[in-house]
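Q: Prediction below, plus the sequence it came from.
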Amino acid sequence: MEAESRLEKPTISVYRAASARLLASIGDISIGALTRSDVRSAIWLTELESPSQARIGLISLRSALAAAVHEGVIEWNAASQQNLAPRQNRQTRVMSDDEVRALKTIARESAQVKGSPGSVILRRLIDILFDTGMVISEALALRYGDFRETPDGHLVVRVSGTLASRGEMKLKEYSEDSSKNRVLDISDRVADWVRDEIAVATDGPVFESTLGGWVHPNSVNRWWRKMVRGTGLEWVTPHTCRATVKAALVSQFGVAVASTLMGYTNTR
């Protein structure tokens, strides 16, 4: 597993074992705001191939174990002696124009296959990601009410929030003065299907789960990996789309404008 090649296997093993014991206590007592679902989700993250997601899981488990010690549920946090590998700053690879076209073609063809879960969502999501450079959790938080017609008949979208998970997915709205709260142009291709959906939809999620709620980013990641398997684009993730848009904006408009459009709070 790639995550274990960058994070020491003993570290992951200790965290999982300690957290598994902790699960037996959660539910009968309160450990901060933690639930069994929170801890299970964190354990699940440590099993993913992505080093960054595995690290998030380990950090969440460390917090859970520390809270359990503080509240007297367990006497000692075994994971406290395990050092996490330092986060490495590495530049995300940017896609070429040909690779972008190839990914869109793969998504379009996948959406035409019956019984392919999430394929229609992925096709539309990829178009929006390349149009706007949104973070995946921002794109999945879009509602039809976030789209507006300009006086000249052009459709734009407001990035008004992001999805946050504490057991279940919830919308976390950006404040009006947040740099993340921004209005972005979208292509005619996206505008066409958005207008069609707005004609029949209420102000619900643009990307809706089969149960009628928000689509979880983990579901998108699972569908995504299946879609790109064997295509030569296995290295591409939703974040790669954002990095590609950022590079294009910086090249065309400079760092300051690109940072504003991407919703950064600084220009680094």
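A: Alright, I've got the coordinates.

Q: Please count neighbours and contacts with C-alpha atoms only from this point.
A: OK.

Q: in the chain, which spans are strands?
A: With DSSP state E as the criterion, the chain has strands at 147-149, 155-159, 161-166, 168-173, 182-185.

Q: Tell me the buried residues in the last one?
A: Think strand 182-185. Judged by neighbour count using 16 or more other CA atoms under 10 Å, the buried positions of strand 182-185 are 182-184.

Q: other SSEs contacting it?
A: The contact analysis (3 or more CA pairs under 8 Å, 6 or more residues apart in numbering; DSSP states H and E) places strand 182-185 against helix 119-132, strand 155-159.

Q: a markdown table for the ones you listed, including mean neighbour count?
A: Below are the helices and strands packed on strand 182-185 laid out as a markdown table (neighbours: other CA atoms under 10 Å):
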| stretch | mean neighbour count |
| --- | --- |
| helix 119-132 | 20 |
| strand 155-159 | 19 |
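
Q: this is the other structure I want to compare:
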Amino acid sequence: MARPELPIGTAGKIRTEKLGPGRFRARVRFRDYDGVTRDIEVTDTTGPAAVRALKVKIRDRSTPNDDEISRETRINALAELWIEEITAEERIAAQTIHRYQASLRTTILPALGNLRIREASVGRLDRLLREIAKDRPSAAKGVKVVLGQMFALAVRHGAIPSNPVRDTGRLRKPRRTVVVLSGEHLHAVRAAIRNWQQPVPGKPGPRHTGDLADIVDLMLATGARIGEILALRWEDLDLATARPTLTICGTLVYVKGQGIFRQPWTKSDAGYRILVLPRFAVGMLMARKVTAADNPHDAIFASRRGTWLSPNNVRRQWRQARADTDLDWVTPHSFRKTVATLIKEEADTKSAAAQLGHSSEEVTATYYIAKPVQAPDVSDVLERLAANPNRPHPPTLQNDAGR
């Protein structure tokens, strides 16, 4: 019966022979990745040394093809080809690609860029991810996503048989405590904004507008993201009905080279939503409409030049307003969490998720709702453990031996 053919990418039995004084040859039959079986040989000063060198040569053997990605391709070149591919596909948002590029530039390429694809072992990648996760667990998660997609491209091109990122360990998730604003906190927030907006005699520069206070009020009235609030146009409002509404149908994004612009779709399909406004928000918007200056974007919150108001500028203004307070922990996302928690308490998690534009109630419950776990009421059972012996007790507990 004919000898079975070697599986692709495997070698037969290594044979050694002495060629002369201090010269040995190790030889093996290897079935290449194109299906052709070839002889591979290495010479060295001793037989074991020749065998070791041959094993390294087999390990590093790449597919004999003309593909631009092989086992010998360096990771910085793989990264460049991957970015070119996802950009050409137009499947991923430009700001997401910008975030991927930042992860490559600041973390991945400094650590791995000069390595060849074959040198990116599971252990090496795992150590890198765990080192990042020590101080920056969220960054480590982003790095793992980027590496996973890069090496998936290498697998598709036949450079490696499997994706090493898939075999790295799970990254720890930091324990999250959702903190929301109480009524006292909200009063302090509004007071801080009012104080910040007061003109300071003798201070140069333009006077602060009332935008920050109105933006915070609208975030509290809707639970919307700051980018969604700043992307609102007057045409997105319907204030003439008995129950005035606001439609979230876009968000502001920043892309390097393009600046701030309005993306005419939300973060997810669930983000496209119509929200009924509370009375305090309706009053604020009607007052703004009376004094609003025209701008080319029809933006509710526009800069003095009529451009979109940058989310980073609003965050900076809030940091300035809270500078002399104990509100350092309050961010624009705190308002969103406060809205979610209040709706959950008064209605349910499903309503909170819909208000925030989440497709999953689990995300809302885990990351946006502050709620201690409610244990079942077993107080009557625990009453049997009372310490007062003169007090009448319910029937005593039975132990396992008495059953």
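A: Okay, I see it. Just so we're clear, the structure is a prediction, and the values are computed from it rather than from any experiment.

Q: related to what we said a few turns ago, adding distance to residue 261 of structure 1, write the strands of structure 1 out as JSON lines.
A: Shown next, in JSON lines, are the strands of structure 1 (distance: least, CA to CA, whole Å):
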{"stretch": "strand 147-149", "distance to residue 261 of structure 1": "16"}
{"stretch": "strand 155-159", "distance to residue 261 of structure 1": "10"}
{"stretch": "strand 161-166", "distance to residue 261 of structure 1": "15"}
{"stretch": "strand 168-173", "distance to residue 261 of structure 1": "18"}
{"stretch": "strand 182-185", "distance to residue 261 of structure 1": "7"}
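
Q: closest to residue 125 of structure 1 out of those strands?
A: Closest to residue 125 of structure 1 of those is strand 155-159 (CA to CA; 13.8 Å).

Q: Now do that closest one: which elements does it pack against?
A: With contacts taken as 3+ CA pairs under 8 Å, 6+ apart, strand 155-159 of structure 1 sits against strand 147-149, strand 182-185.

Q: Counting neighbours, what do you get for residue 95 of structure 1?
A: Using other CA atoms under 10 Å, residue 95 of structure 1 has 18 neighbouring residues.

Q: What of residue 83 of structure 1?
A: 10.

Q: Touching, it and residue 12? I think so.
A: No. Contact between residue 83 of structure 1 and residue 12 fails when scored by CA atoms under 8 Å: they sit 10.4 Å apart.

Q: which residues are in contact with stretch 224-235 of structure 1?
A: For stretch 224-235 of structure 1, the surrounding residues in contact (CA atoms under 8 Å, 6 or more residues apart in numbering) are 99, 103, 106-107, 110, 122, 236-237.

Q: Which stretch of structure 2 lines up against that stretch?
A: Stretch 224-235 of structure 1 lines up with residues 318-329 of structure 2 when matched by TM-score structural alignment.

Q: For that stretch, measure first residue to last.
A: 11 Å (CA to CA, to the nearest Å).

Q: Output the residue ranges of the helices in structure 1, listed in chain order.
A: Using DSSP state H, the helices of structure 1 run over residues 2-6, 9-23, 36-45, 51-70, 97-111, 119-132, 136-139, 188-198, 217-228, 238-253, 255-262.

Q: Select, out of the helices and strands packed on strand 155-159 of structure 1, the one closest to residue 60 of structure 1.
A: In terms of CA to CA, the element of these nearest to residue 60 of structure 1 is strand 182-185, at 30.0 Å.

Q: Please identify the residue most distant from the middle of structure 1.
A: Distance to the chain centre peaks in structure 1 at residue 75, reaching 35.2 Å (criterion: CA atoms, centre = their mean).

Q: quick one: contacts for that residue?
A: residue 69.

Q: Against residue 246 of structure 1, how distant is the equivalent of residue 229 of structure 2 over in structure 1?
A: When structure 1 is aligned by TM-score structural alignment, residue 229 of structure 2 is paired with residue 139. Using CA to CA, we find residue 139 of structure 1 at a distance of 16 Å from residue 246 of structure 1.

Q: One more: residue 157 of structure 1?
A: In this view, residue 157 of structure 1 and residue 246 of structure 1 are 18 Å apart by CA to CA.

Q: With residue 225 of structure 1 instead?
A: From residue 225 of structure 1 across to residue 246 of structure 1, the span is 23 Å (CA to CA).

Q: and what of residue 42 of structure 1?
A: Residue 42 of structure 1 is 30 Å from residue 246 of structure 1, where distance means CA to CA.

Q: how many neighbours does residue 61 of structure 1 have?
A: Taking other CA under 10 Å as the criterion, the count of residues near residue 61 of structure 1 is 25.

Q: Repeat that for residue 251 of structure 1.
A: Applying other CA under 10 Å, we find 11 residues neighbouring residue 251 of structure 1.

Q: Tell me how far it lies from residue 260 of structure 1.
A: In terms of CA to CA, residue 251 of structure 1 sits 14 Å off from residue 260 of structure 1.

Q: what's the spacing between stretch 242-250 of structure 1 and its chain's center?
A: 17 Å (CA atoms, centre = their mean, to the nearest Å).

Q: Stretch 42-61 of structure 1 too?
A: 14 Å.

Q: Check stretch 346-359 of structure 2 too.
A: Stretch 346-359 of structure 2 sits 21 Å away from the centroid of its parent chain (CA atoms, centre = their mean).

Q: Start and end of it, how far apart?
A: End-to-end distance for stretch 346-359 of structure 2: 20 Å, by CA to CA.

Q: Structure 1: matching residues for that one?
A: With TM-score structural alignment as the criterion, stretch 346-359 of structure 2 aligns to 252-265.

Q: Check which residues of stretch 259-266 of structure 2 are buried.
A: Within stretch 259-266 of structure 2, judged by 16+ other CA under 10 Å, the buried ones are 260-263, 266.

Q: same thing with stretch 270-288 of structure 2?
A: 271-272, 274-277, 281-282, 285, 288.

Q: How far does it stretch from one end to the other?
A: Terminal-residue distance, stretch 270-288 of structure 2 (CA to CA): 29 Å.

Q: ditto for stretch 164-180 of structure 1
A: With CA to CA as the measure, the first residue of stretch 164-180 of structure 1 is 15 Å from its last.

Q: what's residue 43 of structure 2 in contact with, if anything?
A: Here residue 43 of structure 2 is in contact with 23-26, 50 (criterion: CA under 8 Å, 6+ apart).

Q: Buried subset of the contacts of stretch 224-235 of structure 1, written for ChimeraX?
A: The buried subset of those, as determined by 16+ other CA under 10 Å, is captured in ChimeraX by this line:
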select :103,106,107,110,122,236
